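>>> Okay, here's the prediction I keep looking at, along with the sequence it came from:
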Amino acid sequence: MPASRLTTIGFDADDTLWQNERFYQTTQAHFLELLKDYADPNELPDRLLQVMLRNVGHYGFGIKSFTLSMVETAVEVTEGRAPGTVIAEILAAGREMAAHPVETLPHARETLEALADKYRLVLITKGDLFDQERKIAQSGLGELFEAVEIVSDKNRSTYERVFGRHGDGPERSMMIGNSLKSDVLPAIEAGSWGVYVPHDLTWAYEHADAPASEARFRQVADLGEVAPLIDEIERG
């Protein structure tokens, strides 16, 4: 077996295998409507983003963190005068997000099934443990993975650890996801292949420039192009 052969394929979950950001944006639009009489709607998205970024270190990523950040933003922009009814509606919106059915993206299952017999598949996702476990179970895709890693963040050491634990090291692994910042750049830095699958909606926090000059960087239009791409890489 050639030393360069891929043995392990990592997949991101949210907005790579199933819809996620769409529900955040729908909830944010409702949040803006709730507070339109208390603050400039054009400034509120930036206010909320700043609170969310500030809170990542305290609450991590996910729906609970997002909901708490909406409540905190509401309190800040109303100078503590946010009505209880507004806070209650924000909390209800968070609960609705947490109960929303999982909607898998096109080619997700067929791609995983095509790769599962040839490679170790590892799901690497960040966010709230309870919510991510719920989505994995509801998606019906969990059975196709040899391992699932729900992490607090994704960086070089994350991929070194995960691909060392579940594979033959980063050099013989590939990470596939919709975030250049979290899925692609740190995986390449660790020595893996990084495959970018753009999604129509991506949170501003995840934006980064594509590493076009990196030999192990690839971009595909959708998950349906992943298996042919891997075959091409394997052929050298």
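Thanks, I have the structure now.

>>> from here on, contacts and neighbour counts on C-alpha atoms
Fine.

>>> ok, so what distance separates Arg95 from Thr27?
Arg95 sits 11 Å away from Thr27, going by C-alpha to C-alpha, to the nearest Å.

>>> Between the two, point out the one with more neighbours.
Thr27 (20 against 14; other C-alpha atoms under 10 Å).

>>> residues near the residue nearest to the more buried one when sequence neighbours are not counted, how many?
Distance criterion C-alpha to C-alpha, 6 or more residues apart in numbering; nearest residue to Thr27, sequence neighbours excluded, is Ala93 at 6.5 Å. For Ala93, the count of nearby residues is 20 (other C-alpha under 10 Å).

>>> ok, now Lys118?
12.

>>> How much space separates it from Ile188?
22 Å.

>>> follow-up on the earlier one: hang on, the residue nearest to Thr27 is in a helix, isn't it?
Yes - checked against DSSP: H, G, I helix; E, B strand; the rest coil, Ala93 lies within a helix.

>>> ranges for the strands of the chain?
8-11, 120-126, 147-151, 173-177, 193-196, 217-219 (DSSP state E).

>>> which strands and helices sit next to the first one?
Looking back up the chat, that one is strand 8-11. Packing partners of strand 8-11 (3 or more C-alpha pairs under 8 Å, 6 or more residues apart in numbering; DSSP states H and E): strand 120-126, strand 173-177.

>>> Relative to Leu6, which of those strands is closest?
Proximity to Leu6 (C-alpha to C-alpha) singles out strand 173-177 among those, at 5.5 Å.

>>> could you check the angle strand 120-126 makes with the closest one?
Angle between the axes of strand 173-177 and strand 120-126 is 50 degrees (criterion: axes from the mean of the first three to the mean of the last three C-alpha atoms, to 10 degrees).

>>> which residues are in contact with strand 173-177?
6-13, 16, 163, 167, 183-184, 187, 192-198 (C-alpha atoms under 8 Å, 6 or more residues apart in numbering).

>>> Look at the residue nearest to Arg172 when sequence neighbours are not counted and say how many residues are nearby.
Closest residue to Arg172 apart from its sequence neighbours, by C-alpha to C-alpha, 6+ apart: Leu6 at 4.6 Å. Burial of Leu6 is recorded as 23 neighbouring residues (other C-alpha under 10 Å).

>>> try this one side by side with the last:
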Amino acid sequence: MPNRITTIGFDADDTLWQNEQFYRLTEQRFVDLLKDHTDANELPARLLAAEKRNLGLYGFGIKGFTLSMIETALEVSGGSLPPSVIAEILAAGREMLGHPVEPLPNVQETLEALAGRFRLVMITKGDLFDQERKLAASGLGDFFAAIEIVSDKTMSTYERIFSQHGDGPSRSLMVGNSLKSDIVPALAAGSWGVYVPHTLTWSFEHHEKPEGHPRFREIADLSQLETLLRNIGG
């Protein structure tokens, strides 16, 4: 079967384990810290604008998020914040870097079932040290034939990875919770894209579903992946 799927890529954050919830909790802590210095209702939008502005400098991940919180705090306060508030923001960032790794439901069982039949590749973006820490803490590393921690996920990212670690994009499938990063560019590379929605997804990662694409699929959780693979020739 020349078109049979042989390689499966998995996103990590909010696909294999919880991640976004820690950003949301820290953002609320940030708002509480600054509510006496500015309109608290405007802070999430100001912080998001700073994050987007800084992606090209700091990349994705907790360290960039922390720097964006500090930048936003200084902006909204006119630089008048006491050092204790900056120290609190830095402490919040450090706590995020030590948060526990909580695998999502059905992850372990799905990887166990697929690891012997497909080449599994973890494809995640963010801070190298933090992603390596989470992978080690998850206990899932042995299921993967390769680990790719990238600065961003684009069509060329998937072309390279699926050619290097598999039989090319056309015989590969990408699984993830971000339409913008995991699904749309993988489809553009010629792969299958399986969308697994998460209850919390950063607004930057939102994208319209490519409903009409012949290689786009959506499942409720990873327990449905094996059945999907059988249906599409995996």
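Yep, that arrived. As the structure is a prediction and not an experimental result, all values here were calculated from the model.

>>> still on that earlier bit, deepest-packed of the helices and strands packed on strand 8-11 of the first structure, please.
strand 173-177 (a mean of 28; mean count of other C-alpha atoms under 10 Å).

>>> Average offset of it relative to the second structure?
In the superposition against the second structure, strand 173-177 of the first structure averages 0.1 Å from its aligned positions (mean C-alpha distance after the TM-score superposition for the first structure).

>>> And that strand, how far out from the chain middle?
13 Å (C-alpha atoms, centre = their mean, to the nearest Å).

>>> for stretch 15-24 of the first structure, same thing?
That offset, for stretch 15-24 of the first structure, works out to 8 Å (C-alpha atoms, centre = their mean).

>>> which parts of it are buried?
15-21, 24 (16 or more other C-alpha atoms under 10 Å).

>>> out of these, what pair is the most spread apart?
Leu17 and Tyr24 (16.3 Å).

>>> Which one of the buried residues of stretch 15-24 of the first structure is nearest to Leu68 of the first structure?
Tyr24 (13.2 Å).

>>> Apart from its chain neighbours, what residue comes closest to the closest one?
Met97 (7.7 Å).

>>> Against Leu223 of the first structure, how distant is the one you found?
Taken as C-alpha to C-alpha, the span from Met97 of the first structure to Leu223 of the first structure is 25 Å.

>>> cool, and Glu79 of the first structure?
Distance, Glu79 of the first structure to Leu223 of the first structure, using C-alpha to C-alpha: 46 Å.

>>> which one of those two has more residues nearby?
Between Glu79 of the first structure and Leu223, counted using other C-alpha under 10 Å, the more crowded position is Leu223 (22 against 10).

>>> Can you lay out the helices and strands packed on strand 8-11 of the first structure as TSV showing distance to Glu103 of the first structure?
Output for those, formatted as TSV (distance: least, C-alpha to C-alpha, whole Å):
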stretch	distance to Glu103 of the first structure
strand 120-126	16
strand 173-177	17
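
>>> List just the one of those that sits closest to Arg54 of the first structure.
Checked against C-alpha to C-alpha, the stretch from these lying closest is strand 120-126, at 17.2 Å.

>>> Tell me, how many residues neighbour Lys36 of the first structure?
13.

>>> Likewise for Pro82 of the second structure?
9.

>>> Aligned counterpart of it in the first structure, please.
By TM-score structural alignment, Pro82 of the second structure lines up with Pro83 in the first structure.

>>> Could I get the buried residue list for stretch 126-136 of the first structure?
126-128, 131-132, 135-136.

>>> Could I get those in JSON lines, plus columns for distance to Val148 of the first structure?
Below are those laid out as JSON lines (distance: C-alpha to C-alpha, whole Å):
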{"residue": "Lys126", "distance to Val148 of the first structure": "11"}
{"residue": "Gly127", "distance to Val148 of the first structure": "13"}
{"residue": "Asp128", "distance to Val148 of the first structure": "14"}
{"residue": "Asp131", "distance to Val148 of the first structure": "14"}
{"residue": "Gln132", "distance to Val148 of the first structure": "10"}
{"residue": "Lys135", "distance to Val148 of the first structure": "12"}
{"residue": "Ile136", "distance to Val148 of the first structure": "9"}
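
>>> Could I get the full set of helices for the first structure?
Along the first structure, counting by DSSP state H, helices occupy 21-34, 44-59, 63-77, 84-98, 108-116, 129-139, 156-166, 185-190, 226-235.

>>> Just put those in a markdown table and tack on distance to Arg216 of the first structure.
Shown next, in a markdown table, are the helices of the first structure (distance: least, C-alpha to C-alpha, whole Å):
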| stretch | distance to Arg216 of the first structure |
| --- | --- |
| helix 21-34 | 27 |
| helix 44-59 | 30 |
| helix 63-77 | 33 |
| helix 84-98 | 36 |
| helix 108-116 | 19 |
| helix 129-139 | 28 |
| helix 156-166 | 15 |
| helix 185-190 | 7 |
| helix 226-235 | 10 |
